[in-house]
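Trainee: Curious how this folds, go ahead:
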Amino acid sequence: MNILVINSGSSSLKYQLFKMPNQSPICSGLVERIGIDGSYIKHTVFSNGEKLVTEKSGSIADHGEALKQVLAMLSGGEKPVIASPEDIAAVGHRVVHGGEHFSGPTLITDEVKAQIKKLFSLAPLHNPVNLKCIEVAEQTFKNAVQVAVFDTAFHQTIPAEAFRYAIPDKYYKEDGIRVYGFHGTSHKYVSEQAIMWLDKKESKIISIHLGNGCSMTAIKNGQSIDTSMGFGPLSGLVMGTRSGDIDPSVIFHLIEHAGYSLSQLSTLFNKESGLLGVGGSSDMRDIRKLVAEGNDDAILALELYAYRIKKFIGAYTAVMNGVDAIIFTAGVGENDMAMRESACRELDYLGIELDNDANAQYNGGIMDVSSRNSKVRILVIPTNEEYEIASQCYGLLN
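Mentor: Next comes the predicted model:
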């Protein structure tokens, strides 16, 4: 069964084609810097132990245009992987916010799309592009089953003391205001990999997903018990364009004394803050270049970013009464060794000690980068949300 997985982030789009139940993809690809100068596509076909890589750069204005170009690559180029759209049996879509309506993989219907649209305001950087990709895929693969896998599903095990806000009860019961959590597909996948690596089902793990969007999750015995993102994917860590945690009094002040509208505030905190607002770019690689040039704003942006990670490591260690392993994953977590070092610095009181040489040598796969004396394992684990989505789709359809 050919299952195409589409994982659209706020400024990126990843995809993989699987012939399930095989875990190895037929092809994979990445579109980066969507809506940002320097957009590009990297498309890789796997055949007989070899990789055929095609790269293409150029302006890509939005996710709809990105997906159209990706779909053209699947059936064209030097080694097409499908002869026609009918070769695809199912398309699995990552959808960020499912509210309390969806706790597992879901066949996409008009009603499901309407619910995804209702939640636009709670995930303004993601749900709109998720729905756009669904609509483009429906038109392209008309005979394929469309399936949604929600980021919020893994966090349905969070207990009430962690998911409830200290506001009157009616706002939860009538309006569903609570912590939902996000990046659940990624946290689920890497934590399961860590549990197998540790050979310890009864484990305490902190998963750190660092990309343009960032979140951390406390995972006890394989279940999410707390997570840094909340009602929407704005809270918690400093991110590419999102502020992370901020005192609500700032919002009141900007409304009352600066005349901000709710729309302006949403744009400010979701699209103009984080690394972009402090350091001048939403891309960590750009921030690193600015730091190398001695840019003070970029230096501060990195300090804020790392500091917030350390705060949550401490908090989640307390919540779980200890920690067996911490995991770094996703674009920044896997590729920025300096951020891993900054986030783990001066945490020896928790038994967290990094091996700087091992950290610098990381080049893929699951790797322990903690020192020999570290009581806590520090793991770098590449996330594979696409396979996790394909696996859930395959299970649903079977």
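Trainee: Please count neighbours and contacts with C-alpha atoms only from this point.
Mentor: Will do.
Trainee: can you pull the contacts of the one residue sitting closest to the centre of the chain?
Mentor: Nearest residue to the geometric centre of the chain (C-alpha atoms, centre = their mean): residue 183, 4.5 Å. By C-alpha atoms under 8 Å, 6 or more residues apart in numbering, the residues touching residue 183 are 96, 151, 152, 209, 215.
Trainee: Neighbour count, secondary structure and distance to residue 272 added to the residues you listed, as a markdown table?
Mentor: Output for those, formatted as a markdown table (neighbours: other C-alpha atoms under 10 Å; DSSP: H, G, I helix; E, B strand; the rest coil; distance: C-alpha to C-alpha, whole Å):
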| residue | neighbour count | secondary structure | distance to residue 272 |
| --- | --- | --- | --- |
| 96 | 34 | coil | 20 |
| 151 | 26 | coil | 23 |
| 152 | 26 | coil | 24 |
| 209 | 26 | strand | 21 |
| 215 | 28 | strand | 18 |
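Trainee: ok, which stretches of this protein are strands?
Mentor: Secondary structure of the chain (DSSP state E): strands at 2-8, 13-19, 25-32, 40-47, 50-57, 90-95, 106-107, 145-150, 204-210, 214-220, 223-227, 325-329, 367-368, 377-380.
Trainee: Compile the ones you listed into TSV and extend it with columns for distance to residue 284.
Mentor: Compiled in TSV, these are given as follows (distance: least, C-alpha to C-alpha, whole Å):
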stretch	distance to residue 284
strand 2-8	19
strand 13-19	17
strand 25-32	13
strand 40-47	17
strand 50-57	19
strand 90-95	23
strand 106-107	34
strand 145-150	26
strand 204-210	10
strand 214-220	12
strand 223-227	23
strand 325-329	14
strand 367-368	22
strand 377-380	18
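Trainee: To compare against the first, here's the next sequence to fold:
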Amino acid sequence: MAPVILVLNSGSSSIKFNLYAGTRTELSGQVSGLGATPRLSLKSHVAALSIDRELAADVGRSHRDALTALLPLLEAALKGRHVDAVGHRVVHGGTRHTQPVRIDAEILDELKKLEPLAPLHQPHNIAGILAAQDAFPEAVQTACFDTAFHRKHPWVNDTFALPRSYYEEGVRRYGFHGLSYEYICDYLKRTDKDAYSGKVIVAHLGNGASMCAIRNGQSVGSTMGFTALDGLPMGTRCGQLDPGVVLYLLTTKGMSPDEVSDLLYTNSGLKGLSGISQDMRELSQSSEPRAKEAIDYFVFRIRRELGAMAAVLSGLDTFVFTGGIGENAANIRSRVCADQDWLGMALDESKNDENQIDISTDDSRINVLVIPTNEEEMIRRHTERLM
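Mentor: I've put the predicted structure just below:
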């Protein structure tokens, strides 16, 4: 019988879930608005069932409460079967973890110690693990890390120009979105071995955004660094920032560390620049000058990092768009690829408007692709392997 695997992606205010029987997705959805106005959205992929409704406030007080509320729906979908394993997305695996692992008490203690390196994500990933251990005590629990894909970076990409002792204690560039990049590499390996073995840049563009330089399926450069704040501007995160700005905020402005953290993580990026929204769809439809300027900056930074990553690779063969914005915003893709003939890149606007997989012209030296990512599927595969 095919193993039943539940994949959980626990965020600060949501739990996304996918229920698999073997390779087939049977149920997917999320509980959003935890701690505020909880809402359940759910879709069955094997039956005529779709749910989108608000939940009682006490149901959405915590990840444990939300998962408890989901149990009757999961049990109904299981039809007498039991969950064999639960796979968790965990943002930070530190320096040690280069592969997914089965979770035990020792691993859980390690993950808790990494909370300061990913304060926006790691505590909620751990809350999801604890909730799942309560709900499914007999199931194998696995941690699949966003940092693992980047752990074989060249040293020059990992380090900062600080005294060496900081590097040794773990102050280094980790890179994130690794599960997404791993999925894209696996897709290329199955569909285009020449592209997989060549020089590839993947732009994961969404509420979280980063870019990765990949050679022969191996990460050799990433825009994200010590935390998920660095690199590209994001929905609410600032991206690249002169560290002197942080010193200025602390000393001259008198802000506390918590206030600075809140500013950089939740009130910057597209939201901060526009003063309107972090949603690219809303900004693209807005006539406000600040909305246009926020998009202009977003595109500028992607183009800048594209050149930098091409330099890291000493050339470029394939450029991939993925993530919510990368997969759906044809206008952003068009602007990123405009006037890139110096790089050998030419976009076919009609293919781009139709969201085709290959959106480059027939004579473009660089393949420009749009590949939907699937981090949940990567977690499922890793979890099944670890069972």
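Trainee: on that earlier part again, just tell me what the residue nearest to the centre of structure 1 corresponds to in structure 2.
Mentor: Aligned counterpart of residue 183 of structure 1 in structure 2: residue 177 (TM-score structural alignment).
Trainee: State the distance from residue 353 of structure 1 to residue 379 of structure 1.
Mentor: With the distance defined as C-alpha to C-alpha, to the nearest Å, residue 353 of structure 1 ends up 12 Å from residue 379 of structure 1.
Trainee: Now for the two: what residues contact both?
Mentor: Common neighbours of residue 353 of structure 1 and residue 379 (C-alpha under 8 Å, 6+ apart) are residue 370.
Trainee: so residue 20 of structure 1 sits right up against residue 394, yeah?
Mentor: Yes. Under the criterion of C-alpha atoms under 8 Å, residue 20 of structure 1 makes contact with residue 394 at 7.1 Å.
Trainee: Neighbour count: the two, which is higher?
Mentor: Neighbour count, other C-alpha atoms under 10 Å: between residue 20 of structure 1 and residue 394, residue 394 has more, with 19 against 16.
Trainee: Which residue in structure 2 aligns with the more buried one?
Mentor: By TM-score structural alignment, residue 394 of structure 1 lines up with residue 384.
Trainee: how close does that match sit to residue 74 of structure 2?
Mentor: 19 Å.
Trainee: And residue 230 of structure 2, by the same measure?
Mentor: Taking C-alpha to C-alpha, one finds residue 230 of structure 2 at 38 Å from residue 74 of structure 2.
Trainee: quick one: which of those two has more around it?
Mentor: Neighbour tally, residue 230 of structure 2 and residue 74, criterion other C-alpha under 10 Å: the higher count belongs to residue 230, 21 against 17.
Trainee: so the more buried one touches residue 222, yeah?
Mentor: No. Assessed by C-alpha under 8 Å, residue 230 of structure 2 is found out of contact with residue 222, at 9.7 Å.
Trainee: where do the helices sit along the stretch 151-300 of structure 1?
Mentor: Taking DSSP state H, counting those that start in this stretch as the criterion, the stretch 151-300 of structure 1 carries its helices at 160-163, 170-173, 184-198, 248-258, 262-271, 274-279, 284-292, 296-320.
Trainee: Pick the most buried one from these.
Mentor: helix 274-279 (a mean of 24; mean count of other C-alpha atoms under 10 Å).
Trainee: so what does that helix touch, helix or strand wise?
Mentor: helix 284-292, helix 296-320 (3 or more C-alpha pairs under 8 Å, 6 or more residues apart in numbering; DSSP states H and E).
Trainee: okay, these in JSON lines with distance to residue 341 of structure 1 next?
Mentor: Formatted as JSON lines, these follow (distance: least, C-alpha to C-alpha, whole Å):
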{"stretch": "helix 284-292", "distance to residue 341 of structure 1": "14"}
{"stretch": "helix 296-320", "distance to residue 341 of structure 1": "9"}
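Trainee: Can you check which of these gets nearest to residue 36 of structure 1?
Mentor: Nearest to residue 36 of structure 1 among these is helix 284-292; the distance by C-alpha to C-alpha comes to 12.1 Å.
Trainee: got the angle for that closest one vs helix 296-320?
Mentor: Angle of helix 284-292 of structure 1 versus helix 296-320, following axes from the mean of the first three to the mean of the last three C-alpha atoms, to 10 degrees, is 120 degrees.
Trainee: what does helix 284-292 of structure 1 contact?
Mentor: By C-alpha under 8 Å, 6+ apart, helix 284-292 of structure 1 touches 240, 275, 279, 280, 281, 298, 299, 302, 332.
Trainee: I'd like the distance from residue 109 of structure 1 to residue 138 of structure 1, if you could.
Mentor: Distance, residue 109 of structure 1 to residue 138 of structure 1, by C-alpha to C-alpha: 11 Å.
Trainee: More neighbours: these two, which one.
Mentor: The neighbour comparison of residue 109 of structure 1 against residue 138 (other C-alpha under 10 Å) goes to residue 138, with 16 against 12.
Trainee: Alignment lookup: the more buried one to structure 2.
Mentor: Per TM-score structural alignment, residue 138 of structure 1 is aligned with residue 133.
Trainee: next one: residue 342 of structure 1
Mentor: For residue 342 of structure 1, the residue aligned by TM-score structural alignment is residue 335.
Trainee: Can you tell me the closest non-neighbouring residue to its match?
Mentor: residue 299 (6.9 Å; C-alpha to C-alpha, 6 or more residues apart in numbering).
Trainee: Would you mind finding the match for the one you found in structure 1?
Mentor: Per TM-score structural alignment, residue 299 of structure 2 is aligned with residue 306.
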